[in-house]
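Peer 1: Here is a sequence together with a model predicted from it:
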Amino acid sequence: MTKHPSRESSEQPSAQDDLAEIALTDDDILEAMREIPGYLDITTMDFRAVYRLAHRHAIDRLFSGIAAVAWLNQWFFVGTDLTLAIGSLGASAVLVFGAVRSPLAQPRNLIGGHVLSALVGVTCWQWLGDEPWLAQSVAVATAIALMHLTRTLHPPGGATALIAVIGSEQVHAMGYLFVLLPATLGPLVLLIVALLFNNLPAARRYPEFWL
């Protein structure tokens, strides 16, 4: 078995990352492995097995985070005027479980992005609710600007701001409680699960930074 490539060299982004997923042939895999410094002495079947296992582990982590939020929502908030599960948490789960090294997936961004965006969204609804189109556009634009200003950019935060404006009467009735629940507690649940599952493999570390 020859030496594995360094972590830095294996994680350099390339233009191929932006292409849609296509079926890989054995020749594709062999040619790719030959381009790696310190050619890996494995078969194409080994490669496919590793890929399938890695994909399954990624899906398991993603499932665990959303499952925790959904379970808490079902057992503690269904039947009340409160909610824990909102659509933007699904996008957050993709980041914190599927792109753990991204700056956008770190705790500061995960929590701060949702909290600030929820605060902006609720405020825009209360002040500009008579003009929904204006409230929606101002909420998202302001949330983006505020996240940039505070270094808490988290793309799903824009959806949280929008949900605060276009949400149901139940969401609107929560007022600024929406900032606490679900916009703070929901991401906190994802963070706790991410800390547990993302750090199980020795080769993975989460978070990259806290503040």
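Peer 2: Structure received.
Peer 1: from here on, contacts and neighbour counts on C-alpha atoms
Peer 2: Noted.
Peer 1: what ranges do the helices span in this structure?
Peer 2: Assigned by DSSP state H, the chain shows helices spanning 7-10, 26-34, 44-76, 88-98, 107-128, 132-149, 156-166, 169-174, 177-180, 185-198.
Peer 1: Tell me which of these sits most buried.
Peer 2: helix 156-166 (a mean of 27; mean count of other C-alpha atoms under 10 Å).
Peer 1: Measure how that one sits relative to helix 132-149, angle-wise.
Peer 2: Angle of helix 156-166 versus helix 132-149, following axes from the mean of the first three to the mean of the last three C-alpha atoms, to 10 degrees, is 150 degrees.
Peer 1: TSV for the helices of the chain, including distance to Gln16?
Peer 2: TSV is the format used below for the helices of the chain (distance: least, C-alpha to C-alpha, whole Å):
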stretch	distance to Gln16
helix 7-10	13
helix 26-34	12
helix 44-76	17
helix 88-98	18
helix 107-128	27
helix 132-149	28
helix 156-166	25
helix 169-174	41
helix 177-180	39
helix 185-198	26
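Peer 1: okay, pairing it with this:
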Amino acid sequence: MLKIFFKKMQGGGLSPARKPFTKILWSWLGAFIGIYLVSIVSELSQVNVLNSLFLVGSFGASAVLIYGAPDADFSQPRNLLGGHIISAFIGVSIFKFFPLDVTILGALAVSFSIVAMHFTRTLHPPGGATALIAVIGSSELHNTGYMFVVTPIATGAIILLIIALFINNLSNNTKRHYPKYWL
């Protein structure tokens, strides 16, 4: 039984080929513009820029998905928006209503976010980071309460989505389009 367990870890397939240079270039352009705009909006809306910059962390992972793998289910608009918003709400709620150690709160926020994203069909891996940020963030972040869900999370996700809609559909390649679906 142990032998079978470890055999599963060997894999069996080959690594996929590198994407064409044009796809890499479009991915770079979308990620640059999207993250830059989120950072600018964060800078303009926050009193202390250093406290707002770490919020871009989960958006960095979203950028990889929506610009680098726009066809993936995790990258679709409902996943991007729903995953971040649901996870932010859960993270804020867990921190607000459970007087436990931050290590337990972080684990609860991420695990409940995964469950909620599964049930709502909005699974977006960076949402787990968003839930964790809501728990481990600064006291300044915690003082914003549920406004954290609206800004920077919903606002940032919408900015990334708008840029993804624009950039991913600029290419002349008919196979590169975004999104695959909305609902």
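Peer 2: Received it, and whenever you're ready, just let me know what you need. Please read all numbers here as calculations on a predicted model, not as lab measurements.
Peer 1: tm score of chain vs chain?
Peer 2: The TM-score (TM-score structural alignment, normalised by the length of the second structure) is 0.83; 169 aligned residues with a C-alpha RMSD of 2.4 Å.
Peer 1: picking up where we left off before, out of the helices of the first structure, the one nearest Tyr206 of the first structure is which?
Peer 2: helix 185-198 (6.0 Å; C-alpha to C-alpha).
Peer 1: once the structures are aligned, where does the closest one end up in the second structure?
Peer 2: Aligning helix 185-198 of the first structure against the second structure (TM-score structural alignment) gives residues 155-168.
Peer 1: what comes into contact with that stretch?
Peer 2: 26, 29-30, 33-35, 37-38, 59, 63, 66-67, 70, 77, 80-81, 84, 176-179 (C-alpha atoms under 8 Å, 6 or more residues apart in numbering).
Peer 1: Stretch 109-120 of the first structure too?
Peer 2: 92, 103-104, 139-140, 142-144, 146-147, 151-158, 160-161, 164, 176, 178-180, 183-184, 187-188, 191.
Peer 1: roughly how far out does it sit from the chain middle?
Peer 2: When distances are taken as C-alpha atoms, centre = their mean, to the nearest Å, stretch 109-120 of the first structure is centred 13 Å away from the chain's centroid.
Peer 1: Could you check how far the residue sitting nearest the centre point of the second structure is from Pro20 of the second structure?
Peer 2: Closest to where the C-alpha atoms of the second structure average out (C-alpha atoms, centre = their mean) is Pro126, at 3.2 Å. Taking C-alpha to C-alpha, to the nearest Å as the measure, Pro126 of the second structure and Pro20 of the second structure are separated by 25 Å.
Peer 1: now Val122 of the first structure, nearest residue through space, not along the chain?
Peer 2: Among residues not flanking Val122 of the first structure along the chain, Ala164 sits closest, at 5.4 Å (C-alpha to C-alpha, 6 or more residues apart in numbering).
Peer 1: do the same with Gln76 of the second structure
Peer 2: Closest residue to Gln76 of the second structure apart from its sequence neighbours, by C-alpha to C-alpha, 6+ apart: Pro179 at 5.9 Å.
Peer 1: hmm, back to that, could you tell me which residues make contact with the aligned partner of the residue nearest to Val122 of the first structure in the second structure?
Peer 2: The alignment partner of Ala164 of the first structure in the second structure, by TM-score structural alignment, is Ala134. Ala134 of the second structure makes contacts with Ala88, Gly91, Val92, Phe95, Leu141, His142, Phe148, as judged by C-alpha under 8 Å, 6+ apart.
Peer 1: Next, work out how far apart the residue mapped onto Met174 of the first structure from the second structure and Gln46 of the second structure are.
Peer 2: Alignment note (TM-score structural alignment): Met174 of the first structure maps to Thr144 of the second structure. Thr144 of the second structure is 11 Å from Gln46 of the second structure, where distance means C-alpha to C-alpha.
Peer 1: same deal with Gly145 of the second structure?
Peer 2: Per C-alpha to C-alpha, Gly145 of the second structure is found 15 Å from Gln46 of the second structure.
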